[in-house]
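> The following block contains a protein sequence and its predicted model.
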Amino acid sequence: MFSINELSLNQHLPLSAIVVTSVISATTQRNNQLNENLTILLEINLKLTNINHKLNTTVKNLTVQFDKLNKSCAALKRNNLTEKMQDMENDCYKVYAAYFYQKTWDEAQADCKGKMSELAVINNEREKRSLWCQEYISEKSQALEEHNGYWIGLRVVHGKWMWVDGSNLTDISWIRRATPPEGHCAISVQNQGLKSVSCGDRHAWICEKKALSLTPRND
């Protein structure tokens, strides 16, 4: 016969097994859920990492583009010259003036030649008055402050004032400094006429291009 203790143990074994089984099952389910959650979180983290990488790449590209735009704007500020044209008889004048982009006389003349022209030659009194009285000359002269004045095609060559077309300055009264020092060139200054300054100074400049004239053929 079974003792009382043995009967009691046999009665409790099935209940203990059920409890243990239930605990194991719940733990397994919880672990599975945790694993699923971990997998989802890892996928989200991977996606966020990829997005972050793409954003960093976009930022780098935008930074490069922004730098290029800044450089382009700076270049345009240096090189964007204000141009105005005036037709006078058979000549075309262009004024090149930008505060941050002045040139020496030689540089200005080279720029004009690159545009199939030369620094302006004032070869008669009418042109002299007209050139000084242009409204854009007045506007530019005021804007340029201490850098006012425009290079024209007049400089000292072997002790004489000479135009770039090879002709001499015949009317010395046109320029304030009649005794020409070597290394000096002339600028046109608003309300001051022509002024002698060092050719190495930097100023705005005026190019002159002869207009093409068509002569009819006589057959």
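Noted; the coordinates are in hand. Numbering: from 1, shown residues only.
> from here on, contacts and neighbour counts on C-alpha atoms
Noted.
> And the strands in the chain, which stretches?
Assigned by DSSP state E, the strands in the chain fall at 82-88, 91-97, 118-119, 150-157, 160-163, 184-189, 193-198, 204-210.
> what's the third one in contact with?
Residues outside strand 118-119 that contact it (Cα atoms under 8 Å, 6 or more residues apart in numbering) are A108, Q109, C112, W151, I152, G153, V164, W205, I206, C207, E208, K209.
> hold the first one in mind and look at this next one:
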Amino acid sequence: MTKLQSIQLNIKDQLMDVYINEEGPSGYPHKRKSLENSTESIYQNVMIHSLEPNRTGPAPSGAADVKKSPCRAAAVCLSLLCLLLLTGLITLVCLFTKSNSEWKMELVLVHNNNNNLTMERDQLQTSYNILADERDRLHKGVEDMTEKINDLHKMLQACCSKQGWTYFRGSLYYISSTMAPWQQSRSDCQQRGADLVIINSKEEQEFVRRFQKVLWIGLTDTETEGKWRWVDGTLLTKSYWASGEPNGHLFGRDEDCAEIMNFNLENSWNDDSCYQQKSWICEKTWPV
């Protein structure tokens, strides 16, 4: 007997028992007949439903495989996605770790460079302070020395003034009180440790003119006519000849020595005979 037949018999017996219990004694054969017919109908329905596929039960193996395939594909895709996410996460962590390490190394280098620059700055500041102190000491020394030199100049100038000397821009000047020819005038200057004046600048020219005297100066062309030289042997470069001077060679006159003549004019030089009697001006370097 199959499982299905056993189920049918069990259902039939249970239905018969129910009917007998509810309808009374078994003396009603027509009702029993009706129950048997109903039972057979139920059997047929059970058979029909038993033979039909179970729509609520498990599907055949082929259908189950079809239903399981999308799930497996989804699971595989999800696994791959998780793997890709994990790989990306690991990559990001590695890159972050590498970048963080490089950043820390750069930070250490910057910190070291900053420390080195700070040390160099401090060393330079120290050197600057030392140089500033030295500069201040030298400046103070120069001021003290300048003050002493000025005091000495005043003392020497006062002393020299008593002897007829006048100080101007590092030199002493002596104006004679007598007159003599050019050569004799120079000899007198040399005996005083000086020589006839050499005018090197406009300021010195102005200084000599302010004595308001006709004076021999240390300029001559006795060696070569027309080539004027100072008494120290240097050639004349900057001159203050009066208009039309020197002109001795134009008239055949022997005018080989220079003098300050037109002292009211800036261009006050004149050439004249060296044998003329004139005052003179001597110049010597400041002895300090």
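Here it is on my side, so go on. Computed from a prediction, not measured in an experiment: that's the story for all the values here.
> State the TM-score obtained for the two superposed chains.
The TM-score (TM-score structural alignment, normalised by the length of structure 1) is 0.48; 117 aligned residues with a Cα RMSD of 2.2 Å.
> Mean neighbour count and distance to R129 of structure 1 for the strands of structure 1 - can I get that in a markdown table?
As requested, those are exported to a markdown table (neighbours: other Cα atoms under 10 Å; distance: least, Cα to Cα, whole Å):
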| stretch | mean neighbour count | distance to R129 of structure 1 |
| --- | --- | --- |
| strand 82-88 | 13 | 12 |
| strand 91-97 | 21 | 14 |
| strand 118-119 | 26 | 17 |
| strand 150-157 | 26 | 14 |
| strand 160-163 | 21 | 17 |
| strand 184-189 | 24 | 11 |
| strand 193-198 | 20 | 9 |
| strand 204-210 | 24 | 15 |
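> I'd like these as JSON lines, with distance to L34 of structure 1 appended.
Shown next, in JSON lines, are the strands of structure 1 (distance: least, Cα to Cα, whole Å):
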{"stretch": "strand 82-88", "distance to L34 of structure 1": "71"}
{"stretch": "strand 91-97", "distance to L34 of structure 1": "74"}
{"stretch": "strand 118-119", "distance to L34 of structure 1": "84"}
{"stretch": "strand 150-157", "distance to L34 of structure 1": "82"}
{"stretch": "strand 160-163", "distance to L34 of structure 1": "93"}
{"stretch": "strand 184-189", "distance to L34 of structure 1": "86"}
{"stretch": "strand 193-198", "distance to L34 of structure 1": "85"}
{"stretch": "strand 204-210", "distance to L34 of structure 1": "77"}
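> and E135 of structure 1, which of those strands is closest to it?
In terms of Cα to Cα, the element of those nearest to E135 of structure 1 is strand 82-88, at 10.7 Å.
> Show residues contacting the closest one.
C92, Y93, K94, V95, Y96, A97, A98, Y136.
> Now the two most distant members of those.
Largest separation among the contacts of strand 82-88 of structure 1 by Cα to Cα: C92 and A98, giving 19.8 Å.
> re earlier: of the contacts of strand 82-88 of structure 1, which is the nearest to F66 of structure 1?
Closest to F66 of structure 1, out of all of those and judged by Cα to Cα, is A98, at 24.4 Å.
> If you count neighbours, what's buried in stretch 11-28 of structure 2?
K12, L15 (16 or more other Cα atoms under 10 Å).
> What number of residues are in the vicinity of S187 of structure 2?
14 (other Cα atoms under 10 Å).
> how much space between the residue lying closest to it once chain neighbours are set aside and H153 of structure 2?
In space, and not counting its chain neighbours, S187 of structure 2 is closest to D195: 7.8 Å by Cα to Cα, 6 or more residues apart in numbering. Note on D195 of structure 2: its distance to H153 of structure 2, by Cα to Cα, to the nearest Å, is 21 Å.
> These two: who's more crowded?
D195 (24 against 17).
> isn't the more buried one right up against E283?
Yes - assessed by Cα atoms under 8 Å, D195 of structure 2 is found in contact with E283 at 5.6 Å.
> joint contacts of these two?
C189.
> where's T27 of structure 1 relative to L42 of structure 1, distance?
Taking Cα to Cα as the measure, T27 of structure 1 falls 22 Å from L42 of structure 1.
> Revised request: answer the last question for V59 of structure 1.
From V59 of structure 1 across to L42 of structure 1, the span is 25 Å (Cα to Cα).
> Strands of structure 2, start to end?
165-168, 171-175, 195-196, 215-220, 229-230, 257-260, 269-272, 279-285.
> With E22 of structure 2 as the reference, name the closest of those.
Using Cα to Cα, the strands of structure 2 put strand 165-168 closest to E22 of structure 2, at 164.4 Å.
> Could you give me the buried positions within that closest one?
Across strand 165-168 of structure 2, burial judged by 16+ other Cα under 10 Å covers W165, T166, Y167.
> nearest residue to I281 of structure 2 other than its sequence neighbours?
I281 of structure 2 sits nearest to I175 (Cα to Cα, 6+ apart), 4.7 Å away.
> Please work out how many residues are found near S72 of structure 1.
Neighbour number of S72 of structure 1 under other Cα under 10 Å is 12.
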